[in-house]
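> Build me a structure from this.
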Amino acid sequence: MKLTLGFSPCPNDTFIFDALIHHKIDTEGLEFEVFFDDVETLNQKAFRQELDITKLSFHAFAYAIQHYVLLDAGSALGFGVGPLVISKKSLMELLLENGVQHRESESASEIVEEDIKPYLSNLKIGIPGKYTTANFLLSWLLPDANNKEELVFSDIEDAAIRGDIDLGLIIHENRFTYRERGLKKIFDLGDLWERQTGCAIPLGGIVIKRNLPEEVKLKFNRVLRKSVEFAFANPKSSIDFIRQHAQAMEEEVMYKHIELYVNKYSVDLGDEGRKAIKLLFSKASELKIIPFLDDNIFLT
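Alright, predicted model coming up:
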């Protein structure tokens, strides 16, 4: 059986899927037609039900849940993996030039208080897509942010450097490159989530169409888990495939990227991973960022 499969060219995804699509493991008779796209393009494809199996943001999953179910394997959750808000200027500089008072000893996390949220909400913010989990977290912190511009995630740093945007919401490998380009971290949305919830931050998952036979869904979930386990056991096996799609990224950055986003939750969500995902959906629903969900989220 041949299935359409979409995932991003980022190192964490190519690391996970290498063994599966190159038959380094037993795929139990499954074949795949593969599509590589950035996460927001994959989100939009999921809304149109274009692919049998796809990576997507957990935020986007809330709008595709009637057609897809979440697999136990392949997800990106973790601690210290959240999106960052960056700027060409420091937070203190941004506040001072707009007459906002602050104490110099305050950290970026401490200073994101109610009295400055209106100011931050009015700044022009570059985001990697409306339906990314990164944008959900930004909306959770700054529900009144009303001046957002959607950009391809890899273009956000350049837009901040040019001054086209005041703040940039960065994900993926840009976590490792913004400092060397002279940009400054304003706050870490993942850190804020972790401190307030105690849970890992759910970023993205692998979903499969609900209308496929149950046997096929369970089979693919098994195969994907085997692919992740193979990747962990043979970390250098996928290096050529990763490098092929990593857009001239340095090998050190590639492996930092993988270490950040591929972990025990990628093998199996487990109770902790499921709890974090349910909490994200619950909070997003309470804030009316997503519709109320009454569908079963998980495959098993």
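> alpha carbons only for contacts and neighbour counts from here, please
Noted.
> Name the residues of the helix or strand residue 229 falls within that come out as buried.
With elements taken from DSSP states H and E, the one containing residue 229 is helix 214-233. For helix 214-233, burial by neighbour count (16 or more other C-alpha atoms under 10 Å) applies to 217-218, 220-232.
> Please name every helix or strand in contact with it.
Under the contact criterion of 3 or more C-alpha pairs under 8 Å, 6 or more residues apart in numbering; DSSP states H and E, helix 214-233 touches helix 11-21, helix 264-267.
> moving C-terminal of it, what's the next helix or strand?
Defined by DSSP H and E, the subsequent element after helix 214-233 is helix 239-245.
> List the contacts of that next one.
9-11, 14-15, 18, 249, 251, 254 (C-alpha atoms under 8 Å, 6 or more residues apart in numbering).
> and this one, so I can compare the two:
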Amino acid sequence: MALSLAVSPCPNDTFVFHALVHGLIPAAETVDLTFADVDVTNTAAERGEFDLVKVSYAALPWLLGDYELLPCGGALGRGCGPLVLTREGHDGDLSGATVAVPGDRTTAYLLFRLWSQDNPPARIEVVPFHQIMPGVADGTFDAGLVIHEARFTYPRFGLTALADLGEWWESDTGLPIPLGAILARKGAVDPQEAAEWIRTSVSMAWADPDASREFVLANAQEMEPDVVKQHIELYVNEFTLDLGKEGLAAADALLGRAAAAGLTPPVPSLLT
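This is a model prediction of the structure:
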């Protein structure tokens, strides 16, 4: 029986998992792939719906009882954090604002809550990611929290970046930004074996980028090839191959600060 895998259709995930999902790794088990946005997988994983699943680091406090964090395959890095966008001319005061966010357990929203603790917005609305920038542009929302390819495309909507939460996080902690994690469901898959399959898949993607090109572009949600290339270069990095101590320290810092602020349940250190 195939293992169930859920990742996003974003270029970094399709690039990383191409070899694994296409049966190109001889030692790996067959994988049954589901594409879903991370706000969907965060809650689906809480129900135990997938054997291997991409989730937000912010969702880990609700998932680590049933899942184990894998040390590879996710999205963690520098210069790749979420942006808070507003229309040009906005005064930057969010105290009375309605802010659109892509999910209430996303790392982006958790970073936003930590950043805005002293001046939280009046209202938060969770909306599908593709509606955020158009909604800010047309005045439906006063501001929007965006991730991924929006870093490259938001000027097209006439928007301006009020804050780069990645820059804020890095300047405050000195650590990379922990965005998306890969989890293995306990009892369903051996985490060490799964990590080796994923690392092999990453290495194969780097060794022959053209092999995954058709698969990546077919699922890139109408992104132009140059944006796809920028996306992969930004989000697929050394931490994708191995979180290492620095990556785990970043996740620890995020979850520790969130728990201290009363935003998430506490979790044991990931470094032990």
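> returning to what we had before: what angle do the helix holding residue 229 of structure 1 and helix 11-21 make?
For helix 214-233 of structure 1 against helix 11-21, the angle by axes from the mean of the first three to the mean of the last three C-alpha atoms, to 10 degrees is 120 degrees.
> can I get the helices and strands packed on helix 214-233 of structure 1 in TSV with mean neighbour count and distance to residue 45 of structure 1?
TSV is the format used below for those (neighbours: other C-alpha atoms under 10 Å; distance: least, C-alpha to C-alpha, whole Å):
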stretch	mean neighbour count	distance to residue 45 of structure 1
helix 11-21	25	17
helix 264-267	22	22
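> for the ones you listed, which one sits closest to residue 50 of structure 1?
Nearest to residue 50 of structure 1, of all those, is helix 11-21, at 19.1 Å by C-alpha to C-alpha.
> Pick out the residue closest to the middle of structure 2.
residue 180 (3.4 Å; C-alpha atoms, centre = their mean).
> how much space between that one and residue 59 of structure 2?
10 Å (C-alpha to C-alpha, to the nearest Å).
> shared neighbours, those two?
Residues touching both residue 180 of structure 2 and residue 59 (C-alpha under 8 Å, 6+ apart) are residue 107.
> Between the buried residues of helix 214-233 of structure 1, which sits nearest residue 76 of structure 1?
Using C-alpha to C-alpha, residue 228 comes nearest to residue 76 of structure 1 of the buried residues of helix 214-233 of structure 1, at 11.9 Å.
> For that closest one, which non-adjacent residue is spatially closest?
Excluding the flanking residues, the one nearest residue 228 of structure 1 by C-alpha to C-alpha, 6 or more residues apart in numbering is residue 16, at 5.0 Å.
> what does the one you found align to in structure 2?
Aligned by TM-score structural alignment, residue 16 of structure 1 pairs with residue 16 of structure 2.
> Quick one: map residue 220 of structure 2 onto structure 1.
By TM-score structural alignment, residue 220 of structure 2 lines up with residue 246.
> Kindly tell me how buried that match is, as a neighbour count.
18 (other C-alpha atoms under 10 Å).
> For it, give its distance to residue 67 of structure 1.
Residue 246 of structure 1 is 30 Å from residue 67 of structure 1, by C-alpha to C-alpha.
> for residue 221 of structure 1, same thing?
For residue 221 of structure 1, the distance to residue 67 of structure 1 - C-alpha to C-alpha - is 17 Å.
> Kindly report the same for residue 200 of structure 1.
From residue 200 of structure 1 across to residue 67 of structure 1, the span is 26 Å (C-alpha to C-alpha).
> Which of those two has more residues huddled nearby?
Taking neighbours as other C-alpha under 10 Å, residue 200 of structure 1 and residue 67 compare with residue 200 leading, 25 against 18.
> Just tell me what the more buried one corresponds to in structure 2.
By TM-score structural alignment, residue 200 of structure 1 lines up with residue 176.
> show me what contacts residue 145 of structure 1?
120-123, 139.
> quick one: what's aligned to it in structure 2?
Residue 145 of structure 1 maps onto residue 121 in structure 2, by TM-score structural alignment.
> neighbours around the nearest residue to that match once chain neighbours are set aside, how many?
Leaving aside its sequence neighbours, residue 121 of structure 2 sits nearest to residue 95 (C-alpha to C-alpha, 6+ apart; 4.5 Å). Number of residues near residue 95 of structure 2 (other C-alpha under 10 Å) recorded here: 13.
> So the equivalent of residue 95 of structure 2 over in structure 1: helix, strand or coil?
Taking TM-score structural alignment, the alignment pairs residue 95 of structure 2 with residue 121 from structure 1. When classified by DSSP: H, G, I helix; E, B strand; the rest coil, residue 121 of structure 1 comes out as helix.
> how much space is there between residue 121 of structure 1 and residue 40 of structure 1?
Taking C-alpha to C-alpha, one finds residue 121 of structure 1 at 23 Å from residue 40 of structure 1.
> And for the helix or strand encompassing residue 179 of structure 2, what's in contact with it?
Using DSSP H and E, residue 179 of structure 2 falls within strand 177-185. Strand 177-185 of structure 2 has contacts (C-alpha under 8 Å, 6+ apart) with 48, 50-58, 66-78, 80-81, 107-108, 166, 169-170, 190-191, 194, 247, 250-251, 254.
> one more time with 7 Å
Contact with strand 177-185 of structure 2 is made by 51-57, 66-70, 73-78, 81, 107, 166, 191, 250-251, as judged by C-alpha atoms under 7 Å, 6 or more residues apart in numbering.
> Mean distance between it and structure 1 after superposition?
With mean C-alpha distance after the TM-score superposition for structure 1, strand 177-185 of structure 2 departs from structure 1 by a mean of 0.5 Å once superposed.
> Between helix 191-207 and that strand, find me the angle.
Angle between the axes of strand 177-185 of structure 2 and helix 191-207 is 130 degrees (criterion: the same axes, to 10 degrees).
> Please enumerate the helices of structure 2.
For structure 2, the helices defined by DSSP state H occupy 11-21, 38-46, 107-115, 132-137, 150-153, 165-173, 191-207, 213-218, 225-235, 238-241, 244-260.
> centre of the chain versus the fifth one, how much separation?
Okay, so that is helix 150-153 of structure 2. Remark: helix 150-153 of structure 2 is offset 15 Å from the chain centroid, using C-alpha atoms, centre = their mean, to the nearest Å.
> Give the aligned range of it in structure 1.
So helix 150-153 of structure 2 sits over residues 174-177 in structure 1, by TM-score structural alignment.
> cool, the fourth one as well?
Across structure 1, the stretch matching helix 132-137 of structure 2 (TM-score structural alignment) is residues 156-161.
> and the gap between the equivalent of residue 162 of structure 2 over in structure 1 and residue 19 of structure 1?
Under the alignment (TM-score structural alignment), residue 162 of structure 2 pairs with residue 186 of structure 1. According to C-alpha to C-alpha, residue 186 of structure 1 and residue 19 of structure 1 sit 38 Å apart.
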